[in-house]
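> below are the sequence and a predicted model for it; my questions follow.
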Amino acid sequence: MSEICRCSSSEAEIELFVNRLDSVESVLPYEYTAFDFCQASEGKRPSENLGQVLFGERIEPSPYKFTFKKEETCKLVCTKTYHTEKAEDKQKLEFLKKSMLLNYQHHWIVDNMPVTWCYDVEDGQRFCNPGFPIGCYITDKGHAKDACVINSEFHERDTFYIFNHVDIKIYYHVVETGSMGARLVAAKLEPKSFKHTHIDKPDCSGPPMDISNKASGEIKVAYTYSVSFEEEKNIRWASRWDYILESMPHTHIQWFSIMNSLVIVLFLSGMVAMIMLRTLHKDIARYNQMDSTEDAQEEFGWKLVHGDIFRPPRKGMLLSVFLGSGTQILIMTFVTLFFACLGFLSPANRGALMTCAVVLWVLLGTPAGYVAARFYKSFGGEKWKTNVLLTSFLCPGIVFADFFIMNLILWGEGSSAAIPFGTLVAILALWFCISVPLTFIGAYFGFKKNAIEHPVRTNQIPRQIPEQSFYTKPLPGIIMGGILPFGCIFIQLFFILNSIWSHQMYYMFGFLFLVFIILVITCSEATILLCYFHLCAEDYHWQWRSFLTSGFTAVYFLIYAIHYFFSKLQITGTASTILYFGYTMIMVLIFFLFTATGPKQFHNPSEPHFHQLSGIQNFWTLK
């Protein structure tokens, strides 16, 4: 619908759209048409972008039609009749009961704005939920579940109460122009339940619409609505989302927590940098105290392994492929968050965030191929065809295979989140026809350039690595290296997981972008620091270790996601559990490649700081 409603025309129609229904107790969303609700007799379904389809949004016209400034009271939309002895009716009724038991929520849209249900929560705050429940359930022990607590008349045991009536209030702001138009700035509703005695002439009074779990015979449910209009002078069209975003739970806690974590991370990052500088200064001072050539030849620490630092790593092919894919993800994340900070990917632009990320990933095949080729060539690799093919298909193939398996489960459950076959074909076309050729182009330029020249020659005979202490062994160092980076993201991670699994809006992209920058810096500093300590312990196998040190942050991400599942979510059912952990593994893999690759942009095969150390070493040796 157009954002402007002309007040001069009393016949201006306001169209209400319905979106998928979802629940915090299930990962399976369903289309509106999957339920036996009132259906629109006519209306064109709005087109959806790639991001909306991937997120499972299914927006379609509704039977609720309003005329601007024309108020309605208890208007009948339709009546649904169920005969419990009929298998088809019984199946529809059971599906409705199951949905109420799992607290499935409607999501309605007016003028691209969610129709919100606002109610009081703890501490006198008012929360505006962009959805409202189908109904609720009173257990056989008399406990009120979910929304049943709002009405004292919901008291019958083992009974479902369906919200078959909504009071809708639409707020508008008059535009002070010659056109005398008005813009819709908010739409709120209050769900109610009525057992209409006279269905032909409902009056929206009387007891609630109850459906006993053991009900039999004929059951009639009449759906009605009331609508009113109110002028709102304090809300402008440009800021009409503010009342929703500002009412999100934990908003004020999030501001304080993010600022607190940023201060801590900046302090720790400074400490890491200071330790690094002091360590280097101490080593250089030791060289300055050497008075004789004989003393200068008494090498120690990292100086002993300068001839082995640039020895090609084991499995260099796999490492270069991971670095290429990680670079692709790193740049994609940076650009996406940058656009989000500018406001281009706000919640008002439905699906824009995911669409932007997918398109950027496809177009960034060239940097992936180039980086993979440059690293692989610096490792002395010659199988360039294998390198390019693995860069194009290994990591994306793992993600797509996981995604496809999850999609099969969604198909089997009849969920709206199942990606249509046509969209899958489109995704494959983007991958094979655009991303893969761009990867080959990047690899061509990467292999065409000369290999990176190292400042020192690599010894022909590998130096024997002495026995390592516990904290300089690979695994303990890698485990410790991921703690600090995870410490700067776990607060943001909570809100991101909330937005994904609890269907809450996420809009604080400015803070997220800042945390992203600090995460990359922290990963780099932690990796360089631990790598230096390991070289001082005469262990020159640093390439994989530096990659896995910061990449281990993803393991902490996985542990936190498991904790979040058991402590915060109420997900039930085998399919939902498999879907949660299936999608979590995709996020963990992407996060692993991102965090592991970020430090390599500073901590690459050229190793500038080790070049400087080698130069200092050579100078004092000649002296």
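Great, that's in hand.
> from now on I want contacts and neighbour counts done on CA atoms only, so please keep to that.
Fine.
> L353 reaches L345, doesn't it?
Yes: the pair L353 / L345 is scored as a contact, 5.3 Å apart, by Cα atoms under 8 Å.
> the stretch 301-450 of the chain: helices as residue ranges?
316-341, 352-363, 365-378, 384-413, 421-430, 436-448 (DSSP state H, counting those that start in this stretch).
> pick the most deeply packed of the ones you listed.
helix 365-378 (a mean of 27; mean count of other Cα atoms under 10 Å).
> so P191 sits in a strand?
Yes: judged by DSSP: H, G, I helix; E, B strand; the rest coil, P191 forms part of a strand.
> for burial, what's the neighbour tally of it?
18 (other Cα atoms under 10 Å).
> which non-adjacent residue is nearest it?
V166 (4.6 Å; Cα to Cα, 6 or more residues apart in numbering).
> residue contacts, the one you found?
L189, E190, P191, K192, T224, Y225, S226 (Cα atoms under 8 Å, 6 or more residues apart in numbering).
> not counting its neighbours along the chain, what's nearest the first one?
On the basis of Cα to Cα, 6+ apart, the spatially nearest residue to L189 that is not a chain neighbour turns out to be I168, at 4.2 Å.
> list the contacts of that neighbour.
I168 neighbours (Cα under 8 Å, 6+ apart): A187, K188, L189, E190, Y225, S226, V227, S228.
> can you tell me which of those is closest to I253?
K188 (25.7 Å; Cα to Cα).
> hang on, the closest one packs against C118?
Yes: between K188 and C118 there is a contact under Cα under 8 Å: 7.2 Å.
> try this one next to it:
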Amino acid sequence: MRPKRVVLLSTVFSATVSAFYVPGWSIRSYADSDPVPLSTNKLTSDNTQLPYAYHEQPFVCPATPDGWGSKFGSSRAISLNLGEVLRGDRIQISDYELRMGKDDTCRHRCDRKVDRAGVEKARQLIKDGYVVEWIVDNLPGATSFVTVDKSKKYYAAGFKLGYVEDDKVYINNHVTMVLRYRKDDKNPSRKVIVAFEVYPKSMDTGDKRCPEDLEGHKPFEVYLPPAINKNKKDTSTLTIPFTYSVYWKEDNSIQWNNRWDLYFMNGDDSDGVHWMAVMCSLVIAMLLSGTVAVIMVRTLSRDIQTYNAVPNEEGKVGKTEEEEDDELMEDTTGWKLVHGDVFRAPEKSSFFAPIVGSGVQLFVMGLSLLVFSVLGVLNPSYRGGFISFALFLFVFAGLFSGYYSSRMYKTFKGEHWLQNALLTGLLFPGVVISVVFTLNLFVWAQASSSAIPFSTLLALIAMWLFISLPLVLIGGFFGYRKDVWEHPTRTNAIARQIPPQPWYLTLVPSVAIAGLLPFLVIFIELIYVFQSVWVGKGYYYVYGFLAITAVILLATVAEITIVMTYFMLCAENYQWWWRSFLYGASPAIWVFLYSVYYFFTVLHIEGFVSSLLYFAYSALASAILGLATGTVGVLSAYTFVRKIYGAIKAD
């Protein structure tokens, strides 16, 4: 029956894809002369973190109620998913006329009268290096480049709004659009779009809006002379003519399934770097695995055998169960001396369990995102899909958060499971919502499109309070009903005094050392992630390498936490709970430090608000990584501690 089920599911999925347009999966085809919608999105810049909606700018051609765009529906605004809204997308169908296969040498779009405020805004955006994002058939309009040897072509999403030359500001008021297509494999009479290139140009043609020759014209300067009489209302305006050309070219060298490859600069050349990074990460993980093996197989095994071989008063080898519970282990090696305190509940255990629960929630979310990404569901063509999936997965992973938080809370002899579950569901999401709301106030003040609308903010809060929180409570209820995790040794009534620790086991040095190796594992891949997020407009695509690196990272975090915990126990320090979390979370500290270095050495972000957004979002991302890996560290150390003390207890 299983093969039949697979066939049935495949059929249902194929029918669904055929019935609905799924970005990245479905193909849209056009017949000759079919109208093709061109949508405008936003203005973005590498120098700021503040995008702006293109159609809201006072110096661009507005869409008219009965214009070309009305052919595609009464509403010009495209419905956006949650991820698109959060990333600042504001997509609207424009009045630029495109028909499949029909070239247009030059067409006048509009004459836009701009007042002084609009001129100043245009000048400032051009000086800040803003680029324009247009969309045709879900492809962003791209600026085309070729390598030095002219052997390869690649795309950069968007085209320049204008440029500055000799202290003068010029706007690109003419665009030449080149749309590449090929015949649909299933229906040769129809065509599919495989590339969308935009070549901007600034030209002042005087009264001739569309001259026969588009070359040889001086650029159009965005400038208004200063007002003569400042006491009167300034009514001076600048008229900017906007024109465009459209050319269709058949290109059979690009497959529809591979049409996004050109947006990934040097993608083929970077594969070797990714593989080298994976091999280096594997070497580090293998060295740590060898260290853990030496500790487990040689050192610990020898210690356990030596202890279990000590004869008791009756001349027997090993200890009776009563003696194990009542006598201290008379051995000078440190880790056995703390057997009566090693399972003592940590300080602030009421916060420790919710933090671990939140880490489990983030771990489940991250793992699921990687799976969907590797399968190709979350690809760059699914605009906003990654953020949308992350939010929904986080919400539904609340079940795991509440379950594991309650189980750990019960292990610490906690009695108020509801209070613990509420704290688990409110603590981390509450901090994130508070930070996002505060940042949103700054973005609102800048009138940026990345400002979260009030209705969307209410929807996020509703998802948190009415879906995520109840799921955490349900998970907490079932987790608390489970039996407590039993420990192999009994906790002493009086806490043992901790001797002075070596310098390398004090808090700051030990955490720094523990985080360095896992950070080195992900360092090279981290460079590509930063480049994609902060420079490449989020077009990250090598999720296979990212998944491999993530697996190696988790293994490395688990191993380094076990090693550092063993050193702590050998130094007779039984307060390993919080330390194991910090050891696991320590790579996030290095990631944040690298983000600071990246800001000052690579990026060119200007302005207080943009800098604030960069550091705040970098801190949030580092905190998310730290909670997830810190939880892995806690669970790894807990398993290790139970294992070694359980081995001593065995006959």
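Yep, it's here. From a predicted model like this one, the values you see are computed outputs, not experimental measurements.
> please state their TM-score.
Scored against TM-score structural alignment, normalised by the length of structure 1, the superposed chains reach a TM-score of 0.90; 588 aligned residues with a Cα RMSD of 2.2 Å.
> rewinding a little: the helices of the stretch 301-450 of structure 1: which one's closest to V272 of structure 1?
Of all these, helix 316-341 comes closest under Cα to Cα, at 22.9 Å.
> which part of structure 2 matches the closest one?
Residues 349-374 of structure 2 are matched to helix 316-341 of structure 1 when aligned by TM-score structural alignment.
> and that stretch, how far from structure 1 on average?
Superposing on structure 1 and averaging over aligned pairs (mean Cα distance after the TM-score superposition for structure 1), stretch 349-374 of structure 2 comes out at 0.5 Å.
> which other helices and strands contact the lengthiest helix in structure 1?
The residue-count maximum for a helix in structure 1 (DSSP state H) belongs to helix 251-288. Other elements packing on helix 251-288 of structure 1 under the criterion 3 or more Cα pairs under 8 Å, 6 or more residues apart in numbering; DSSP states H and E are helix 490-501, helix 509-536.
> buried residues of the shortest one, list them for me.
For helix 490-501 of structure 1, a neighbour-count test (16 or more other Cα atoms under 10 Å) marks F490, Q492, L493, F495, I496, L497, N498, W501 as buried.
> what's the nearest residue to F163 of structure 1 if we skip its chain neighbours?
S193 (4.5 Å).
> what does V146 of structure 2 give?
K153 (4.3 Å).
> W275 of structure 2: how many residues sit nearby?
12.
> from V542 of structure 2, how far off is it?
Applying Cα to Cα, to the nearest Å, the value for W275 of structure 2 to V542 of structure 2 is 11 Å.
> could you do S144 of structure 2 as well?
Plainly put, S144 of structure 2 is 22 Å away from V542 of structure 2 if you go by Cα to Cα.
> next: E84 of structure 2.
E84 of structure 2 is 21 Å from V542 of structure 2, by Cα to Cα.
> do E559 of structure 2 as well
On the measure of Cα to Cα, E559 of structure 2 and V542 of structure 2 end up 26 Å apart.
> more neighbours, the two?
E559 (27 against 19).
> pretty sure that one contacts M286?
No: taking contacts as Cα under 8 Å, E559 of structure 2 lies outside contact range of M286: 10.0 Å.
> which residue in structure 1 aligns with P140 of structure 2?
Using TM-score structural alignment, P140 of structure 2 lines up with P114 in structure 1.
> quick check, that match in contact with F132.
No: counting by Cα under 8 Å, P114 of structure 1 stays clear of F132, with 10.8 Å between them.
> which residues do those two both contact?
By Cα under 8 Å, 6+ apart, the residues touching both P114 of structure 1 and F132 are H107.
> what's the matching residue for V12 of structure 2 over in structure 1?
Match for V12 of structure 2 (TM-score structural alignment): no aligned residue.
> report the separation between V12 of structure 2 and C61 of structure 2.
V12 of structure 2 is 44 Å from C61 of structure 2, by Cα to Cα.
> stretch 13-30 of structure 1 maps to which residues in structure 2?
With TM-score structural alignment as the criterion, stretch 13-30 of structure 1 aligns to 35-52.
> I'd say D331 of structure 2 and H339 touch.
No: taking contacts as Cα under 8 Å, D331 of structure 2 lies outside contact range of H339: 11.3 Å.
> between those two, which one's more packed in?
Neighbours were counted for D331 of structure 2 and for H339 using other Cα under 10 Å; H339 has more, 23 against 12.
> to which residue of structure 1 is the more buried one aligned?
By TM-score structural alignment, H339 of structure 2 lines up with H306.
> looking for the alignment partner of F519 of structure 2 in structure 1.
Per TM-score structural alignment, F519 of structure 2 is aligned with F486.
> the host helix or strand of its match vs structure 2, average distance?
Taking DSSP states H and E as the criterion, F486 of structure 1 maps to helix 483-487. In the superposition against structure 2, helix 483-487 of structure 1 averages 1.0 Å from its aligned positions (mean Cα distance after the TM-score superposition for structure 1).
> residue in structure 2 matching W241 of structure 1?
So, by TM-score structural alignment, W241 of structure 1 is matched to W260.
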